[in-house]
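1. What follows is a predicted structure for the sequence shown.
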Amino acid sequence: MSSHTAPAPIPATQTAPSFALLATIFLLTLLEFLQSGMIAFAAGPIMGEIGASPEEFSLTTVAYAAVAISTISKQRWLAERLGWRNFVLASLGLFILGCSICATSDSYPAFMIGRVIMGLGGAAFMTTGRVLVNLIPPSPQRFVGIKYFATGLAAGIAFAPGLASLTVAQDEWNGIFVLLMLVAAAAAVVATLSLPTALVSDDLRSQSNPVLFMSLAGGSFLMLYAIQRSQYDFFTDATMLLSIIGCGAVAMLYFFRAIRQHDRPLLGLQSLKHPRYIVGVAVFMLCYVLLGANNYILPMMLQRGLGVPWEIVGRVQTLGLSSALVAWLVMMWALPKWPGPKKFLMAGFVSLAVFGILLSRLTGDVHIWADVLPALAFNGIFLIFVMATTAMHTFRDVQHHDTVLSHAQQLKNMLAQFGTALGVASSALMLQWRSTEHYTVLVSRFENSNPIYVQTLQAVSRALAANGAGANADALAVAQLAQMVTQQATLMACVDYFAVVAAVGVLGAIAMAVQRLMK
């Protein structure tokens, strides 16, 4: 980007940032991770309340992500024309409107409309929260803004499952959206008190072509739709899915190639060609893939594989992921003394490996508090040590100008939507594949020539008969054993998944040990 076309920088506040500004940064980031974590965790109960099938509900996730990518791409464009205060207030207003529609919806179409409007408003919360840190002039005080940003991230990840399970356990699933509206309203108050209203002059504003924008929106929707459909059609119609992905990729490639010809492009990609930034975004993508996959697999393993009640699942996940907050406190204490990122990145991936190893050794006799909770704690450590460290160092070469930093954040968070969707789809496919394989092996042992099967069937039948099953005891015993086999196959598939996670952790730790960009 040439110097004569560079947009004016964000107006700076006083050296000591106001509490209202820091609270705005914290609440915007908190909202991003609360809404995604709570809705993902409570997907099952919400589907039951609005009468949606799993395919329909996952389509709402695709719609949200596609709208999010489009909105994030125009975040800087909108902020230049509205000013940061009006942009953030408009985003929060749309988010609250979408939440209110979701909270009062009793049908799938109404819920879909609400989620799309939530995406229009809330998609750029994380991008905005990080860019607003630059309202603080370059000084040690800017790190205070980073602290509030990362604390919002850690708190959102940690508290989302517990809050979601609490509302669902009280048979008030729409309380999820009421809570989000309250947090958004608080963010609107502090944003009004702290954010500037200055606009960028007309001759320095980013350019946006409606045809190119539709190409981005359409291409991202097609790719996300194909990724989502792979959970259901991968083994039956892979050619169709690949064709849709190809069409989406062509549309997005056209968008990114065309915007390079603009003097003031919607996304200044030329300014982002820094090895540190490229590697950092790749690490972020891996984190978002794992975050999406783990958010899908963990409730599946605990509920279907181990039969743990819903409320306990949320409580355990929140307690385990609270280690993210502890890990961030450790980082804040250690960074002034040992600022180098390599040790935190290595420790983070080692924690991921330990998380995978602990859960890959589970059996049906697992004790959830003694065996699962420590593993979840290592997952929280991984997320903060890797994501917070990468966030602090990825943008070092692109933060010399507010517009360049904004575009860097926008591109990273657009890719994050694909990463999360890919994580959910890939973990769902692996669970289908491995559970089917294990189920086939287990069912093959259901035969009268197997003495263990016969003894178990007879024992279950006698127990059911003693409890009043009568003549139906044998049939009920077979059905109960079939259910046990399905549960065992699900657990074994989850164990296979976590073995892969352990391997990723080991490889990641090795890669961080030998890399030279983030020392």
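-> Okay, I see it.
2. Every contact and neighbour count from this point should use C-alpha atoms.
-> Fine.
3. Gly419: neighbouring residues, count only.
-> Counted with other Cα atoms under 10 Å, residues neighbouring Gly419 total 22.
4. Apologies, that question was intended for Ser36.
-> 16.
5. Which helix or strand contains it?
-> If you go by DSSP states H and E, Ser36 is part of helix 19-41.
6. Likewise for Lys412?
-> According to DSSP H and E, Lys412 maps onto helix 402-443.
7. What is the subsequent helix or strand relative to that helix?
-> Next along the chain after helix 402-443, taking DSSP H and E as the criterion, comes helix 451-466.
8. what about versus this one:
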Amino acid sequence: MTSSKSPSTSSNALAMLVAGCFFMENLDSTIVTTAVPSIARDLHVDATSVGVTITAYVLTVAVLIPVTGWLADRFGSRRILLSAISLFTLASIACAASTSLPMLVVARVVQGIGGAMMVPVGRMTVLRVTEKKDVIRAVAWLTWPALVAPILAPFVGGLLTTYASWHWIFVVNVPLGILGFVVALRVVPGRSAIPAGEFEPTPPDWLGLALTSVGIGCLVWGTTLLASTPVDVAQALVFLVAGAIGVTLALRHLRRTPRPFVDLRLLRIHTYAVALGGGSAYRFVISAIPFVLPLLYQGAFGWTPLQAGSAILFLFAGNLGVKPATTWMIRTFGFRRLLLVAHLVGVVCLLGMATFRPATPFGLMIVVLVLSGAARSVGFTAYNTLTYADVEKRQMTGATVLDSTIQQIAIGAGIALGAVAISAGRLIGAPTNASPVFAYDFALAVIAVVMLAALIPAWRLPVSAGASLMAR
């Protein structure tokens, strides 16, 4: 029987499904944070010990992402995506049913395995079946989870923990996972649906995969240590150096081996290289903002976690408000102009946040937060779309794996940036007995400078960058 759905309709349905999967994965990266005290009380452990459940999840995702491209090519994207949704959902049930910390950590590792498979495999599945003229719209769907989840997580986690129990932060995944699995059965195409010549299997480059996974794992763990309190600088540096060595060896191997699992010649595609570098720097910065602001509100202003989480929702309002217009804005103004504006508005908003005080009118805070949310949404969507502007479908596996891997590192590094900048602000302000607000002002100013520096790759883009996506 011939389907009555048009390719565009099928592509949109698939993009919405994958976006939902991304939302679950991104939400679970951070939602546990607000439930840490409750989990510690219930499992009879110290609150600092519960942090390993967050690290276990993030580290598993980071280490396994490079392997998922080969898995998708070997067993088919449909089979891997369905397995990922099932594994993530079952692991969520196990997390909610955990009665001890070791049990919860194991369940989180399994959940991370499912999450690692959902991220790049879902994206490559969408991009393989999406025509160039529809890529902007498809990527707009795929980017909102990474923008929204880190902002909603503190609020949702605080709400569920306060009025229900910490178990519910995992239980909410179950109906979403079941729905996602049923929809995936209907809309995810099999390998036979991919036209001949658009599929190029990734070779099983085990040495490259091992070096990359170990290097990324060490980098993510090192940045996690920098973001923890108290900071173990020596241990963090050991892992960061080990990670840098591992990644360097991996890059050397990928350049020399005749059949690497990721072809670094992708970086010769100018738009891909710029979007990968500039986009990662941009994500590095915007990942720090939802980390710093709740600490400012609670640590310096004395707000409750729920009040702080509620205020951060105005970033979400800016994201959501501008999202329907992002496709039109990209097609009207072009990638280069839009990215420059997003960077500059973001810098101004960060400097505005650095002036926040307990007496600052909340209405003024709302304006700054909404504008910041809108700018980050536009910039993030533009970078993610431009990444695949000139990538051929046969190159999509390597392109998505490399992009997903670097983005995962950027998230951890961004949170570490915020933590280190706050600590540096406290050290600088200590001799003069500076106000507690000073450390957060300093951190926001540092983040603003980094965002301004990240503008350079976008500035170097040609005006015609991404023209292949502008067909209507």
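-> That came through fine. Note that the coordinates shown come from a computational prediction; the quantities given were computed from them, not determined experimentally.
9. just to revisit the earlier point, so which elements touch the helix holding Lys412 of structure 1?
-> Helix 402-443 of structure 1 sits against helix 54-73, helix 75-82, helix 125-132, helix 210-233, helix 275-300, helix 473-514, with contacts defined as 3 or more Cα pairs under 8 Å, 6 or more residues apart in numbering; DSSP states H and E.
10. against structure 2, where does the third one fall?
-> Equivalent residues of helix 125-132 of structure 1 are located at 118-125 in structure 2, counting by TM-score structural alignment.
11. Mind reading off the mean deviation between the matching stretch and structure 1?
-> Once fitted to structure 1, stretch 118-125 of structure 2 is off its aligned match by 2.6 Å on average (mean Cα distance after the TM-score superposition for structure 1).
12. contact partners of that stretch?
-> Contacting residues not belonging to stretch 118-125 of structure 2 are listed as 18, 21-22, 25, 65, 68-69, 72, 77, 80-81, 84-85, 142, 188, 396-397, 400-401, 404 [Cα atoms under 8 Å, 6 or more residues apart in numbering].
13. Which members of those come out as buried by neighbour count?
-> 18, 21-22, 25, 65, 68-69, 72, 77, 80-81, 84-85, 142, 188, 396-397, 400-401, 404 (16 or more other Cα atoms under 10 Å).
14. Out of the helices and strands packed on helix 402-443 of structure 1, flag the one nearest Lys342 of structure 1.
-> helix 473-514 (6.5 Å; Cα to Cα).
15. chain center to that closest one: distance?
-> 22 Å (Cα atoms, centre = their mean, to the nearest Å).
16. what angle separates it from helix 275-300?
-> Relative orientation of helix 473-514 of structure 1 versus helix 275-300 (axes from the mean of the first three to the mean of the last three Cα atoms, to 10 degrees): 160 degrees.
17. Secondary structure element for Arg336 of structure 2, which one?
-> Assigned by DSSP H and E, Arg336 of structure 2 falls in helix 335-353.
18. immediately after that helix, which helix or strand?
-> helix 362-387.
19. which residue is nearest the middle of structure 2?
-> The centroid of structure 2 falls nearest to Ala146 when counting by Cα atoms, centre = their mean (4.7 Å).
20. Which strand or helix spans that one?
-> Going by DSSP H and E, Ala146 of structure 2 is part of helix 135-163.
21. mean deviation (superposed) between the next helix or strand after that helix and structure 1, please.
-> Per DSSP H and E, the first helix or strand lying C-terminal to helix 135-163 of structure 2 is helix 168-171. Here the mean offset of helix 168-171 of structure 2 against structure 1 after fitting is 1.4 Å, by mean Cα distance after the TM-score superposition for structure 1.
22. This completes my enquiry, with thanks.
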